[in-house]
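Trainee: could you look at this predicted model? Sequence included:
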Amino acid sequence: MFQSFDESARPEQGPPRLAALREDLARDGLTGFVVPRADAHQGEYVAPRDTRLSWLTGFTGSAGFACVLPHIAGVFIDGRYRTQVKGQVDLDHFTPVPWPDLSLAEWLRGQLPNGGIVGFDPWLHTAEEIAKIEEALAGTAITLRAVSNAVDRIWPDQPAPPAGLITPYPEDLAGEAHHAKRTRLAVGLRNAGQTAAVITLADSIAWLLNIRGTDIPRNPVPHGFAILHDTGKLTLYTDPAKCDDALRAHLGDEVTLRPVEAFGPGLRSLTGPVRVDRATAPLWVSQELAEAGVACVWGQDPCIMPKATKTSAEIAATTEAHLRDAAAMVEFLTWFDAQPAGSLTEIDVATALEGFRRASNALRDISFETIAGTGPNGAIMHYRVSRSSNARLEQGHLIVVDSGGQYLDGTTDITRTLPVGDVGEDEKACFTRVLQGMIGVSQLRFPKGLAGRDIDAIARAPLWAAGLDFNHGTGHGVGVYLCVHEGPQRISRVSDVPLQPGMILSNEPGYYREGAFGIRIENLIVVREAPALAGADDRAMYTFDTLTWVPIDRRLILPAMLGSTERAWLNGYHAACLEKIAPRISDAARLWLTQATAPL
């Protein structure tokens, strides 16, 4: 299997490792050290070598950081992980900090009233991140200092850097040759008066060069750094062992391969001005340029917006991947409903679902660790089942199943909440409100120029009406055989990036009652231009096309709560699920699907 159920958190190892880190910091004259959940490529997921935060603290979430001081070690976690962290760290030695409600600078002000020197690794933090912290610390005696990584020094068996083979990605799926992409972006550099751009995001490099890799679990990207020149030529800095003859032939003469060790000298040899993304590139990059006297200008990674707005070929490819994935999901749901109540565990559910995806013979990997949380575990938003936490599905409980697949032609992400036997009216009412929010976003028509923050409230309004809410964004961007969490597009109250045709997003409102149950419903959607309406204003309007075609469990819906347009949307959606998926599944699954998609 792709998914492992071994327990990766080691809370009991935290105290001795914390003590060793504090001794190391004292020898270096440091008051503290920041340990992020990040690597030099600022991706959400990291290779085993870069799991410093979980190695030190036991916390395995995909976002957060720690700050170790002589008298306290704070673990900063957002709303998704405030339940999870309590069971993964030694609370006698590590203190959860509600972030971003409480910022690092504010916390440091309270913990170090007399000042101190807090170290950080400039490879693991962006220039923007450090600048904001330093600005917030202005007027205090607290200083930040770029140092070598203190965790690496005390980690005796730290894994080696990943070295997976880099492979070409088919041009017919990408929709554009990498030569054309490089040429197009180079024009933008010349128009801006810039001689080069430094690219450090792994998925940006993968997209730009039409390549994929295996350096990061669940995300088919290779590690490396790139310098794109205003001529369209590019230098890729990566481990030569990852590059075979097929890759070299694919890249051609305009892409030069260099080892990672040559990245620093390569930066120092440039003639400015050089574009650096202060929000994604390691601070180390701009420090190297400054020390060499190379002019550095801040600007967004030139790949980010083109990568986010998919080509027609990418949308066609991922549409097929989603239909294939939906067929696997329907086979799984057919199997699930046939199991006696109380006979399954969470691991059984995750194992079976992966098996149905594997049966397609097209699955390259799962797109993230399957979340299969029943009862109270369902209230842990990013719950990862382990052998020690594995719970049995009990009569009257819900189970949240959030999963996805990585296929050559697309990346999927779907959540369905399922009942185990009969569930309570309260759970059904909450489920129906979550469904209303998901439908509201799905059928939305909106003016060009709106961002995710303008749409987020639509998913929450039915919950707000009952005094309820959820502590995560409504949606994130999704790649095409790339990262399942892709920026900059998202549906969130903090997102100011205007949505554009071709952007793929998740639509996943939820509700979580700690210690009781969780609910989430998720489809993927793609932004497109809205069809013209008679009598409408002469203005550009957008809407969403749905990519995910799997029934929503009608047993959890209170029909009387739905309005006529909501009911019509749901019945239309289910009719489309039947039409699109029925030809792709077994006879037993087709019978199940026919019943599951009956009009409400």
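Mentor: Perfect, I can see it now.
Trainee: only C-alpha atoms from now on, for both contacts and neighbour counts.
Mentor: Fine.
Trainee: run the chain-centre distance for stretch 334-348.
Mentor: Mean-position distance between stretch 334-348 and its chain equals 28 Å (CA atoms, centre = their mean, to the nearest Å).
Trainee: what does stretch 120-137 give?
Mentor: A distance of 22 Å separates the centroid of the chain from that of stretch 120-137, by CA atoms, centre = their mean.
Trainee: before we move on, what about stretch 19-34?
Mentor: Centroid displacement of stretch 19-34 relative to its chain, using CA atoms, centre = their mean, is 32 Å.
Trainee: who touches that stretch?
Mentor: For stretch 19-34, the external contacting residues (CA atoms under 8 Å, 6 or more residues apart in numbering) are 65-70, 116-121, 150-151, 154.
Trainee: list the buried ones in it?
Mentor: Neighbour-count burial for stretch 19-34 flags A20, L21, R22, D24, L25, L30, T31, G32, F33, V34 (criterion: 16 or more other CA atoms under 10 Å).
Trainee: what segments of the stretch 351-500 of the chain are helices?
Mentor: Applying DSSP state H, counting those that start in this stretch to the stretch 351-500 of the chain gives helices spanning 425-442, 452-464.
Trainee: closest to A568 out of the ones you listed?
Mentor: Taking CA to CA, helix 425-442 is the member of those nearest to A568, at 10.3 Å.
Trainee: ok and that closest one relative to helix 452-464, angle-wise?
Mentor: 150 degrees (axes from the mean of the first three to the mean of the last three CA atoms, to 10 degrees).
Trainee: show me what helix 425-442 packs onto, helices and strands only.
Mentor: helix 452-464, strand 504-507, strand 510-513, strand 517-520, strand 541-546, helix 564-581 (3 or more CA pairs under 8 Å, 6 or more residues apart in numbering; DSSP states H and E).
Trainee: contact partners of the second one?
Mentor: Strand 504-507 has contacts (CA under 8 Å, 6+ apart) with 308-310, 413, 438, 441-442, 474-479, 489-491, 521-527.
Trainee: how about the fifth one?
Mentor: With contact meaning CA under 8 Å, 6+ apart, strand 541-546 is reached by 442-448, 501, 523-530.
Trainee: okay, the helices of the stretch 351-500 of the chain in JSON lines with mean neighbour count and distance to D301 next?
Mentor: Supplementary listing: these in JSON lines, determined by neighbours: other CA atoms under 10 Å; distance: least, CA to CA, whole Å:
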{"stretch": "helix 425-442", "mean neighbour count": "22", "distance to D301": "29"}
{"stretch": "helix 452-464", "mean neighbour count": "21", "distance to D301": "20"}
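Trainee: another structure for you, compare them:
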Amino acid sequence: MTVNERIAALRRQMELYGYDAWIIPSSDPHQSEYVAAHWKAREWISGFTGSAGTVIVTRRHVGLWTDSRYFLQAEQQLAGTEVVLHKQRVPHAPEHVEWLANNLPEHARVGCNGWLFSVGQIGMLQQALSRRHISLDTTRDLVADIWTDRPPLPAEPVFAHDVQYAGRTRGQKLEAVRQRMAELGADHYLITTLDDIAWLYNLRGSDVPCNPVFYAWALVSRDDAHLFVGEAKVPAELRQALKADGIWLHPYEAITDILEHLPDGKVLLDKATLNYRLWELIPEAMRLPGEHIARQMKAVKNEVEIAHMRQVMVRDGVALVKLFMWLERTITERPVPETEVAERLIELRRARGNYWGESFDAIVGYQANGAIVHYRAEPDTCAHIRPQGILLLDCGGQYYDGTTDITRTVALGAPTPQQKRHFTLVLKGHIALARARFPEGTTGAQLDTLARMYLWQDLLNYGHGTGHGVGFFLNVHEPPQGFATSPVTSRGRTAFVPGMITSNEPGLYLTDQYGIRIENLVLCREAGRSEFGAFLEHETLTLFPIDRQLIEPSMLTPEERQWLDDYHQM
């Protein structure tokens, strides 16, 4: 079926069940950012392959809401379909919830699959729609009725993440979690986010491309712990090891029955990540919305993880040096497809040892393609790189002993004065954030401005956040911390704590011209104490040169030049 045929089929289902609008998000039942093919309903219905977006289908309109990272990509992929792009986070443009409330008649009926929405998201929808007496039903999955060739749920095996890398045993982590549960007055702790389950039980999987996680649920009680996962996915030896650590295995789908028959007590849960259908199964008197313990603990890397991350940065940096040496030589002999660069990078990383895979599909954006923030090169349409212009490479590796994420923008010929000015403005913001010292309790929203202020002086900006948390052989985008303009998002409102690893990645993107981004991973650490309290700073971990060809030296202060020289001496 074409996209328009799929939309027509969905509308027939909407007519059958009496819905005026249907909402399709990008997520899975675990509120994952990146999902297995089985859960890519939004991509299937719209043809848009970006990782973020929401589709709304009404009787007469189909809209895709996505953010600035994907505006160009969405325009290209939606062309020829009846899906209309709605740009998020731009002035005077309504978000999808507001649009629904304003464009449906009173007493209309909206539907969505409650397994794919968090409790918080459903609450926002209900609040907005109720003002116009619009009802919301979360009990059906209309897409499942028409997606006849839907990929099955993944069945990849689960494997142990060795304590020599993890730094803490399952038992130690469970003990710390239970101690915090007791402080919060919780008898049970329900965990539905895949990376937090993998971290807590020192397990990894291959169910989601580039993310070493597996589909599961977890429930920790005062005296026992439970893992709900496809039984065939766990090898016998690992089953015995989990049992020895007091972890009981159940089928993945058994979570509903267990929650319906939980013994009395308070169930600690996170409304931002728990899906609405599981929330409904827990009696109201037992619900204890509150802290996501595993997520907070996972974000603060232990000394073993930090030591391994330092080693990984060396290996990853060597692979990138070899890549650019190969590229600079090869483009003098022949044009090189963007896709070949990504393939070559995988080969070089694999040769360094302990490599599991990429942490995301590499973004190899030559010239104008670099302006597409989450560009993905395709063999039939990608650009061919020549010894001129600039190239943006954003890539990362998954190693058993760490996760990397780096972006470099390099000149392949003589850069223009404008390119050098723009690159240097981005670099100045990157350095400002890297050099900053700040009081304990400072949040990502407070620091984000440092990376943008030089661009702002030239009336320039970028539409994405300045940084995100990074996992340890886990998701490359790891909540809760980051650098973001909004103080209400997790990234914007979370205070930094020593041990957190975050990306520092300001950029600038000129449509149909080029893109610039400079990204390093940074480690939060103590900077010292004064009469004004404790102060923190960030140590740069990533090891790879910044292209001096693109720098306009006259724009740098002596302190910025010193930072650059010191970085290149690391």
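Mentor: That came through fine. Everything numeric here is computed off the predicted structure, so don't read it as measured data.
Trainee: now the helices of the stretch 351-500 of the first structure as TSV including distance to G110 of the first structure?
Mentor: Formatted as TSV, the helices of the stretch 351-500 of the first structure follow (distance: least, CA to CA, whole Å):
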stretch	distance to G110 of the first structure
helix 425-442	39
helix 452-464	32
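Trainee: follow-up on the earlier one: which of the helices and strands packed on helix 425-442 of the first structure is buried the deepest?
Mentor: strand 504-507 (a mean of 30; mean count of other CA atoms under 10 Å).
Trainee: matching residues in the second structure for that strand?
Mentor: Mapping strand 504-507 of the first structure onto the second structure (TM-score structural alignment) gives residues 501-504.
Trainee: same check, this time on stretch 16-34 of the first structure
Mentor: Mapping stretch 16-34 of the first structure onto the second structure (TM-score structural alignment) gives residues 5-23.
Trainee: chain center to the helix or strand that contains A307 of the second structure, what's the gap?
Mentor: Per DSSP states H and E, A307 of the second structure falls inside helix 303-330. With CA atoms, centre = their mean as the basis, helix 303-330 of the second structure stands 22 Å off its chain's centre.
Trainee: other SSEs contacting the helix or strand just after it?
Mentor: Next helix or strand after helix 303-330 of the second structure toward the C-terminus (DSSP H and E): strand 336-337. Using 3+ CA pairs under 8 Å, 6+ apart as the contact test, the elements touching strand 336-337 of the second structure are strand 384-385.
Trainee: which residues are contacting the strand it packs on?
Mentor: The contact list for strand 384-385 of the second structure (CA under 8 Å, 6+ apart) reads I331, P335, V336, P337, E338, Y366.
Trainee: swap in stretch 197-209 of the second structure?
Mentor: Stretch 197-209 of the second structure is contacted from outside by 34-36, 154-163, 166, 169-170, 173-174, 191, 212-218, 294, 298, 360, using CA under 8 Å, 6+ apart.
Trainee: over to stretch 75-86 of the first structure?
Mentor: With contacts defined as CA under 8 Å, 6+ apart, stretch 75-86 of the first structure is touched by 57, 59, 61, 63-67, 94-100, 380-383, 471-472, 514.
Trainee: sitting in helices, which of the contacts of stretch 197-209 of the second structure do you find?
Mentor: Those of the contacts of stretch 197-209 of the second structure mapping onto helices are V163, A166, R170, K173, L174, A294, K298, per DSSP state H.
Trainee: mind listing what M181 of the second structure touches?
Mentor: Shown in contact with M181 of the second structure (CA under 8 Å, 6+ apart): D187, H188, Y189, L268.
Trainee: swap in 10 Å and give it another go.
Mentor: Shown here is M181 of the second structure, whose contacts under the criterion CA atoms under 10 Å, 6 or more residues apart in numbering are E175, D187, H188, Y189, V220, S221, R222, K266, V267, L268, E291, I293.
Trainee: among these, name the ones in helices.
Mentor: Among the contacts of M181 of the second structure, DSSP H puts E175, I293 in helices.
Trainee: so among the contacts of M181 of the second structure, which ones count as buried?
Mentor: Counted by 16+ other CA under 10 Å, those give D187, H188, Y189, V220, S221, R222, K266, V267, L268, E291, I293 as buried.
Trainee: quick check: the farthest pair among the residues you listed?
Mentor: Greatest spacing in those, by CA to CA: R222 and E291 (16.6 Å).
Trainee: what residue lies at the spatial centre of the second structure?
Mentor: The centroid of the second structure falls nearest to H477 when counting by CA atoms, centre = their mean (3.4 Å).
Trainee: can you tell me which residue in the first structure aligns to that residue?
Mentor: By TM-score structural alignment, H477 of the second structure lines up with H485 in the first structure.
Trainee: what's the neighbour count on the closest residue to its match other than its chain neighbours?
Mentor: Spatially, and ignoring its direct neighbours in sequence, H485 of the first structure is nearest to V478 (5.2 Å; CA to CA, 6 or more residues apart in numbering). Burial of V478 of the first structure is recorded as 27 neighbouring residues (other CA atoms under 10 Å).
Trainee: wait, V478 of the first structure touches L524, no?
Mentor: Yes. V478 of the first structure lies in contact with L524 (CA atoms under 10 Å); the separation is 8.3 Å.
Trainee: joint contacts of the two?
Mentor: Common neighbours of V478 of the first structure and L524, using CA under 10 Å, 6+ apart, are T412, D413, I504, L505, S506.
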